[in-house]
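**Q** structure here, sequence nowhere to be found:
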């Protein structure tokens, strides 16, 4: 599929066909795409935790309230056959930029114009979303309640210095009724040429 077509087709999918598993070869290609993205200093500090079957069920048990019935969003997301939890390692970036070819030996994060451990995780996540579309599947990126991150880390053995960025659900989209969409902001509002507020 051409990249332009992937960009047009990509949307956040919030309900999946539970009878349609993600083929293993397709999942491997999606994961590979997520790892083949730009990385500051080629640090490669973003890691992926893949959950399906009982592991996926365990994730939902940890991150949701068993006493509360799932709302429409949650009920839909729980139909995803695969979850990919995206983690980033800030210490890996600080260590990498303290190496001789970079030379920031004090490891002070204030030197960074932006925390690139998050930037790289965003690039990784977008690559996962695009790759899912390329495989004829759907995907959605969503966050994790902050008070559940520690239990998720503990349940799946994730080292303490890895930060949870979010989760990408993957599966075959279910047929759902059309819903109203928020309008896309125009390029004139978002693209500034030479001077802020100047689009032409």
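**A** Noted; the coordinates are in hand. Note that this is a predicted model, so its numbers are computed, not measured. Residues are numbered from 1 along each chain as shown.

**Q** drop to CA atoms for contacts and neighbour counts, all remaining ones
**A** Will do.

**Q** please name the nearest non-neighbouring residue to the one residue sitting closest to the centre of the chain.
**A** Nearest to the mean C-alpha position of the chain, by Cα atoms, centre = their mean, lies residue 125 at 3.6 Å. Leaving aside its chain neighbours, residue 125 sits nearest to residue 34 (6.6 Å; criterion: Cα to Cα, 6 or more residues apart in numbering).

**Q** so the one you found, which state does it fall into?
**A** What DSSP: H, G, I helix; E, B strand; the rest coil gives for residue 34 is helix.

**Q** tally of neighbours for it?
**A** 24 (other Cα atoms under 10 Å).

**Q** over to residue 130?
**A** For residue 130, the neighbour count with other Cα under 10 Å is 22.

**Q** now for residue 52, how many residues are close by?
**A** There are 16 residues near residue 52, going by other Cα under 10 Å.

**Q** from residue 78, how far out is it?
**A** For residue 52, the distance to residue 78 equals 11 Å [Cα to Cα, to the nearest Å].

**Q** cool, and residue 91?
**A** Per Cα to Cα, residue 91 is found 32 Å from residue 78.

**Q** count of neighbours near residue 192?
**A** For residue 192, the count of nearby residues is 13 (other Cα under 10 Å).

**Q** what is the neighbour count of residue 129?
**A** Residue 129 has 26 neighbouring residues, counting by other Cα under 10 Å.

**Q** what do you get for residue 22?
**A** Using other Cα under 10 Å: residue 22 sits among 19 other residues.

**Q** in addition, the following structure is provided for comparison:
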């Protein structure tokens, strides 16, 4: 598939068939996520992949913040941001800092880089002929997620990607894209000066 087609076709899919995702597709999706930008090549991400019974257990406490049809996805990937990896990396000699001071970071690159890796997941899903939805994870679920799946305290979930074979061919009726128009290019982009 051409890259522009991947960008154009990427959308949030909220209902999936029961067809499994091949191991080959899942490996490609995850390997591409590892190719995302990373400040100082810190590589401070982790990805928890849930399938089968693990997935059923996860959805037991995900009901409050996820539409029921999303639970039909055969795979969930939870991208995790690891701030400590970035702070440690930038305290090394080649970066010129001698401490782990968070004040040096005007924005949390650990979350930004993990978000970019997540976009690569979403784009690769499209390129594989699959569908996916990215959704937030409720704060009340994070503690249980850590306990149930052994997620380390310094790994912060930034959301959930549910993926599989799409059961829908267009945006679902409840989708925001049906209610809100895409902002015009000239309303968003400025060249040279705002």
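**A** Received it, and whenever you're ready, just let me know what you need. Given the structure is predicted, the values throughout are model-derived calculations rather than measurements.

**Q** quick one: TM-score?
**A** Superposed pair, TM-score by TM-score structural alignment, normalised by the length of structure 2: 0.93. Supporting alignment: 189 aligned residues with a Cα RMSD of 1.5 Å.

**Q** check contacts around the residue nearest to the centre of structure 1.
**A** Counting by Cα atoms under 8 Å, 6 or more residues apart in numbering, residue 125 of structure 1 makes contact with 34, 86, 141, 168.

**Q** inside helices: which ones of these?
**A** The members of those that map onto helices under DSSP state H are residue 34.

**Q** can you select the buried ones from the contacts of residue 125 of structure 1 in ChimeraX?
**A** The ChimeraX command for the buried members of the contacts of residue 125 of structure 1 (criterion: 16 or more other Cα atoms under 10 Å) is given here:
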select :34,86,141,168
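
**Q** how about the contacts of residue 125 of structure 1 in TSV, adding distance to residue 18 of structure 1?
**A** Output for the contacts of residue 125 of structure 1, formatted as TSV (distance: Cα to Cα, whole Å):
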residue	distance to residue 18 of structure 1
34	24
86	22
141	18
168	16
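
**Q** specify which member of the contacts of residue 125 of structure 1 is nearest to residue 73 of structure 1.
**A** Using Cα to Cα, residue 141 comes nearest to residue 73 of structure 1 of the contacts of residue 125 of structure 1, at 12.7 Å.

**Q** counterpart of that closest one over in structure 2?
**A** Residue 141 of structure 1 maps onto residue 134 in structure 2 when the alignment is built from TM-score structural alignment.

**Q** before we move on, back to that, more neighbours: which of residue 91 and residue 78 of structure 1?
**A** Taking neighbours as other Cα under 10 Å, residue 91 of structure 1 and residue 78 compare with residue 78 leading, 19 against 15.

**Q** element containing the closest residue to that one other than its chain neighbours?
**A** In space, residue 78 of structure 1 comes closest to residue 60 once its chain neighbours are excluded; the distance is 7.5 Å by Cα to Cα, 6+ apart. Taking DSSP states H and E as the definition, one finds residue 60 of structure 1 inside helix 53-63.

**Q** so what touches that helix?
**A** So helix 53-63 of structure 1 is contacted by 51, 78, 81, 82, 83, 144, 145, 148, 151, 152 (Cα under 8 Å, 6+ apart).

**Q** mind putting those into CSV with distance to residue 193 of structure 1?
**A** Formatted as CSV, these follow (distance: Cα to Cα, whole Å):
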residue, distance to residue 193 of structure 1
51, 44
78, 43
81, 44
82, 42
83, 40
144, 37
145, 38
148, 43
151, 46
152, 44
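
**Q** weed out the non-buried ones from those.
**A** Buried members of the contacts of helix 53-63 of structure 1, scored by 16+ other Cα under 10 Å, are 51, 78, 81, 82, 83, 152.

**Q** what's near enough to touch residue 38 of structure 2?
**A** By Cα under 8 Å, 6+ apart, the contact set of residue 38 of structure 2 is 44, 113.

**Q** which residue lines up with it in structure 1?
**A** By TM-score structural alignment, residue 38 of structure 2 lines up with residue 39.

**Q** go on, residue 146 of structure 2?
**A** Aligned partner of residue 146 of structure 2 by TM-score structural alignment: residue 153.

**Q** its match reaches residue 163, doesn't it?
**A** No - in this structure residue 153 of structure 1 lies outside contact range of residue 163 using Cα atoms under 8 Å: 9.1 Å.

**Q** what about these two, which has more around it?
**A** Per other Cα under 10 Å, whichever of residue 153 of structure 1 and residue 163 has more neighbours is residue 163, with 20 against 15.

**Q** can you pull out the strands in structure 2?
**A** Using DSSP state E, the strands found in structure 2 span residues 45-51, 75-81, 131-135, 156-157, 160-164.

**Q** compare those strands and give me the one nearest residue 190 of structure 2.
**A** Per Cα to Cα, nearest to residue 190 of structure 2 of the strands of structure 2: strand 131-135, 28.3 Å.

**Q** same for the closest one, what does it pack against?
**A** Counting contacts by 3 or more Cα pairs under 8 Å, 6 or more residues apart in numbering; DSSP states H and E, strand 131-135 of structure 2 packs against helix 109-127, strand 160-164.

**Q** returning to that earlier point: off-centre distance for the helix holding residue 60 of structure 1?
**A** Mean-position distance between helix 53-63 of structure 1 and its chain equals 18 Å (Cα atoms, centre = their mean, to the nearest Å).
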